[in-house]
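Student: Got a predicted model here, sequence first, then my questions.
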Amino acid sequence: MSRVSVIALALGLAVSSLALTASAATAPSPAITAAVADSNRPQADKDRDTDRKPAEMLAFAGVKAGDKVVDFMPGAGYFTRLFAKAVGPKGRVYSLLPNEIATRSQKAVDGQKALAGDKAYGNIVPLVEPVNALTFPEKVDVVWTSQNYHDVHAFMGAEAAAAVNKAIFNALKPGGVYIVLDHVAEAGSGVRDTNTLHRIDPETVKKEVEAAGFVLEGQDDALHNTSDNHTLKVFDPALRGHTDQFIFKFRKPK
């Protein structure tokens, strides 16, 4: 290979690397800023904003007015309520809880009930579906899952994870986005720590999601924490709320 070819290859790789992180710098839209400032949000959610950086997360996901968004395994609805205000009255947010989690976690069930009964967010539609046969009422623009991808492995296994990723791929519109945010496990650990430390190796997530047909478009390092050595359980008081987390944006090809 000639010197010119080597330089051209290096420049191409550099451009590709920049492309993967470029979307992380997107400024929050007025709709996203208003969603974070929404006075109807529970105080417990607002208290977590400094650590969870919601405006940056929604901007990275590209959530906009009129979008149809799925919050997969929504917990108590921290992001679900934000999505609801960001997409506005012409949009819709599906809070999708797998049956397998509902039967294990009363907290998850209570979270769904709270979302269904919150009149301040009339465009949220709670759903409970079997993880190996997820169905969606319509094609959607964004599927989001936060701090829960590892739970699919921990409670349901690799086959379930593959089924989930494929169902999400099929549910998205062409060009739609799948965001995965989770706690970082030690490099090379695969799914070893999903049930014990509640972490997962980011490289494992990349491989699994790309196997469903997605293309990795970018990542955001806003929740990266170098003081987390990836050996503690995420609920450890010394670390809870401040774990090292990865955020990947995958896109369904058009």
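Tutor: Good, I have the coordinates.
Student: hey, let's count contacts and neighbours off CA atoms from now on
Tutor: Will do.
Student: any chance you could map the strands in the stretch 101-250 of the chain?
Tutor: Secondary structure of the stretch 101-250 of the chain (DSSP state E, counting those that start in this stretch): strands at 124-129, 140-146, 172-183, 215-220, 245-251.
Student: so which of the ones you listed gets nearest residue 41?
Tutor: strand 124-129 (13.9 Å; CA to CA).
Student: how far is stretch 198-216 from where the chain is centred?
Tutor: Distance, stretch centre to chain centre, for stretch 198-216: 12 Å (CA atoms, centre = their mean, to the nearest Å).
Student: Ok, stretch 41-59 next?
Tutor: Counting by CA atoms, centre = their mean, stretch 41-59 is centred 14 Å from the centre of its parent chain.
Student: swap in stretch 218-227?
Tutor: For stretch 218-227, the distance to the chain centre is 14 Å (CA atoms, centre = their mean).
Student: re earlier: for the strands of the stretch 101-250 of the chain, which one sits closest to residue 18?
Tutor: strand 215-220 (8.9 Å).
Student: residues of the closest one that come out buried?
Tutor: 215-220 (16 or more other CA atoms under 10 Å).
Student: Check stretch 218-232 too.
Tutor: 218-220, 222-224, 228, 230, 232.
Student: ok so, going back, got JSON lines for the strands of the stretch 101-250 of the chain, with distance to residue 89 too?
Tutor: Putting those into JSON lines (distance: least, CA to CA, whole Å) gives the following:
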{"stretch": "strand 124-129", "distance to residue 89": "10"}
{"stretch": "strand 140-146", "distance to residue 89": "16"}
{"stretch": "strand 172-183", "distance to residue 89": "20"}
{"stretch": "strand 215-220", "distance to residue 89": "28"}
{"stretch": "strand 245-251", "distance to residue 89": "25"}
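Student: Comparison target, given below:
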Amino acid sequence: MGKFNIDRFKIGRFRLIALMSLTSLYTSVNYASSRHELYSQVIEHPQRSVQDKIKDKTRKPELILPFTQITQNNKVLELGAGGGHTTELLARLVGNKGKVYAQGVSATRVKNGRLPNVIALRKHLLYELEEVLAENAVKKGSLDAAVIFFALHDFYLNSRIDQQAVLNTIYQFLKPDGSLIILDNAADADAGLSVNRSLHRIGENFVISELKKAGFTVDSTSQALQNLKDDHTQRWQVFNGEHDRFAIRFVKK
């Protein structure tokens, strides 16, 4: 092959690599843009209540939803759903082909079938979680994600709960690379459970240790709900929803 042909081959190869790189970049940008639009549509959905949108100011779903990496068509388990602020966001996020299996969700939130893709799990004790999921035809290894928002610390206040057994059950029902997202009220990182009963706060490092025992790996953390002015010496309610909170995304490996 002559020098001219070699140079032309190198130029052609360079152009091909450049074109592939630009195509990949465009695809990534387009994907990120579509994800951003999806989250915006969920948060601004016209059927969300005024009260929920007020709560958004402290819960910051515009930051937390992208952090979860939950998306359309996902099947998600929510433990400690409570009033259902997160339940509704997740329901609108996963869409008609997705499912949210919500434990402890308010009946008002799902009355009259207003969130048809939410399966309100029957009232049960957490040690019955495996049985209840099976009742709803949820198979082990089938869930894309699970979330526990501001409820894990409560698990450790109940001496009747085998917390490791609950975490093991969640692990078993997640797909490989499925995620478990924890948000909770921050104590000092190494405080463990020392102020849990008095302040309803839990140490971040203790949570990481417990989840690792169940087989999870830390995938990412977020400071979206951090408040450096909170010194962890008062009950979280004092801060009107703006207390220091940690966010950790674990994955099943």
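Tutor: Sure, I can see it. Computed from a predicted model, the values in this text were never measured in an experiment.
Student: TM between them?
Tutor: TM-score of the superposed chains, computed with TM-score structural alignment, normalised by the length of structure 2, equals 0.79; 212 aligned residues with a CA RMSD of 1.6 Å.
Student: closest to residue 93 of structure 1 out of the strands of the stretch 101-250 of structure 1?
Tutor: Within these, the stretch nearest residue 93 of structure 1 is strand 124-129; the backing value is 4.8 Å (CA to CA).
Student: Counting by contacts, list what the closest one packs against.
Tutor: Counting contacts by 3 or more CA pairs under 8 Å, 6 or more residues apart in numbering; DSSP states H and E, strand 124-129 of structure 1 packs against helix 78-87, strand 92-98, helix 99-102, helix 106-117.
Student: how much does it deviate in direction from helix 78-87?
Tutor: 130 degrees (axes from the mean of the first three to the mean of the last three CA atoms, to 10 degrees).
Student: Would you check the span in structure 2 matched by whichever strand or helix holds residue 32 of structure 1?
Tutor: Counting by DSSP states H and E, the element that carries residue 32 of structure 1 is helix 30-37. On structure 2, the counterpart of helix 30-37 of structure 1 by TM-score structural alignment is residues 37-44.
Student: Could you point out which of the strands of the stretch 101-250 of structure 1 sits nearest residue 113 of structure 1?
Tutor: Checking the strands of the stretch 101-250 of structure 1 against residue 113 of structure 1 by CA to CA gives strand 124-129 as the closest, at 8.2 Å.
Student: Residue 79 of structure 2 contacts residue 100, doesn't it?
Tutor: No. Using CA atoms under 8 Å, residue 79 of structure 2 makes no contact with residue 100, being 10.4 Å away.
Student: between these two, which one's more packed in?
Tutor: Ranked by neighbour count (other CA atoms under 10 Å), residue 79 of structure 2 and residue 100 place residue 100 first, with 28 against 23.
Student: tell me the contacts of the counterpart of the more buried one in structure 1?
Tutor: Applying TM-score structural alignment, one finds that residue 100 of structure 2 aligns to residue 93 in structure 1. Shown in contact with residue 93 of structure 1 (CA atoms under 8 Å, 6 or more residues apart in numbering): 68-71, 80, 83-84, 123-125.
Student: repeat that for 10 Å
Tutor: 67-71, 80-85, 87, 121-126, 140, 142-143 (CA atoms under 10 Å, 6 or more residues apart in numbering).
Student: circling back: redo the buried residues of stretch 218-232 of structure 1 as a markdown table? Include distance to residue 148 of structure 1.
Tutor: As requested, the buried residues of stretch 218-232 of structure 1 are arranged in a markdown table below (distance: CA to CA, whole Å):
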| residue | distance to residue 148 of structure 1 |
| --- | --- |
| 218 | 19 |
| 219 | 17 |
| 220 | 17 |
| 222 | 18 |
| 223 | 15 |
| 224 | 17 |
| 228 | 19 |
| 230 | 16 |
| 232 | 17 |
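Student: mind listing what residue 188 of structure 2 touches?
Tutor: 194-195, 201-205, 231-233, 244.
Student: which residue in structure 1 lines up with it?
Tutor: Aligned counterpart of residue 188 of structure 2 in structure 1: residue 186 (TM-score structural alignment).
Student: Can you spell out which helices and strands pack onto the helix or strand harbouring residue 77 of structure 2?
Tutor: Element membership for residue 77 of structure 2, per DSSP H and E: strand 75-79. Contact here means 3 or more CA pairs under 10 Å, 6 or more residues apart in numbering; DSSP states H and E; on that basis strand 75-79 of structure 2 packs against helix 85-94, strand 99-102, strand 118-120, strand 143-149, helix 163-173, strand 174-185.
Student: so how far is it from its chain's centroid?
Tutor: Relative to the centre of its chain, strand 75-79 of structure 2 is centred 9 Å away, using CA atoms, centre = their mean.
Student: One more: stretch 167-184 of structure 1?
Tutor: Offset of stretch 167-184 of structure 1 from its chain centre (CA atoms, centre = their mean): 8 Å.
Student: Would you quantify the distance from the closest residue to residue 65 of structure 2 other than its chain neighbours to residue 71 of structure 2?
Tutor: Distances taken as CA to CA, 6 or more residues apart in numbering place residue 39 nearest to residue 65 of structure 2, at 6.9 Å, with adjacent residues excluded. Taking CA to CA, to the nearest Å as the criterion, residue 39 of structure 2 is separated from residue 71 of structure 2 by 9 Å.
Student: Same question for residue 206 of structure 2.
Tutor: 29 Å.
Student: now swap in residue 17 of structure 2 and tell me
Tutor: Between residue 17 of structure 2 and residue 71 of structure 2 the computed distance is 31 Å (CA to CA).
Student: So those two - more neighbours on which side?
Tutor: Shown here are residue 17 of structure 2 and residue 71; by other CA under 10 Å, residue 71 has more neighbours (21 against 12).
Student: Structure 1: which residue goes with that one?
Tutor: Aligning on TM-score structural alignment places residue 71 of structure 2 opposite residue 64 in structure 1.
Student: contacting residues for its match?
Tutor: Here residue 64 of structure 1 is in contact with 28-32, 58, 83, 85-88, 91, 141-142 (CA under 10 Å, 6+ apart).
Student: Name the SS class of it, please.
Tutor: coil (DSSP: H, G, I helix; E, B strand; the rest coil).
Student: Now do it against residue 148 of structure 1, distance only.
Tutor: Note on residue 64 of structure 1: its distance to residue 148 of structure 1, by CA to CA, is 23 Å.
Student: do residue 126 of structure 1 as well
Tutor: Applying CA to CA to residue 126 of structure 1 and residue 148 of structure 1 gives a distance of 17 Å.
Student: quick one on the thing from earlier: Provide a PyMOL selection command restricted to the buried entries of the contacts of residue 93 of structure 1.
Tutor: Those of these that count as buried under 16+ other CA under 10 Å are selected in PyMOL with:
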select buried, resi 67+68+69+70+71+80+81+82+83+84+85+87+121+122+123+124+125+126+140+142+143
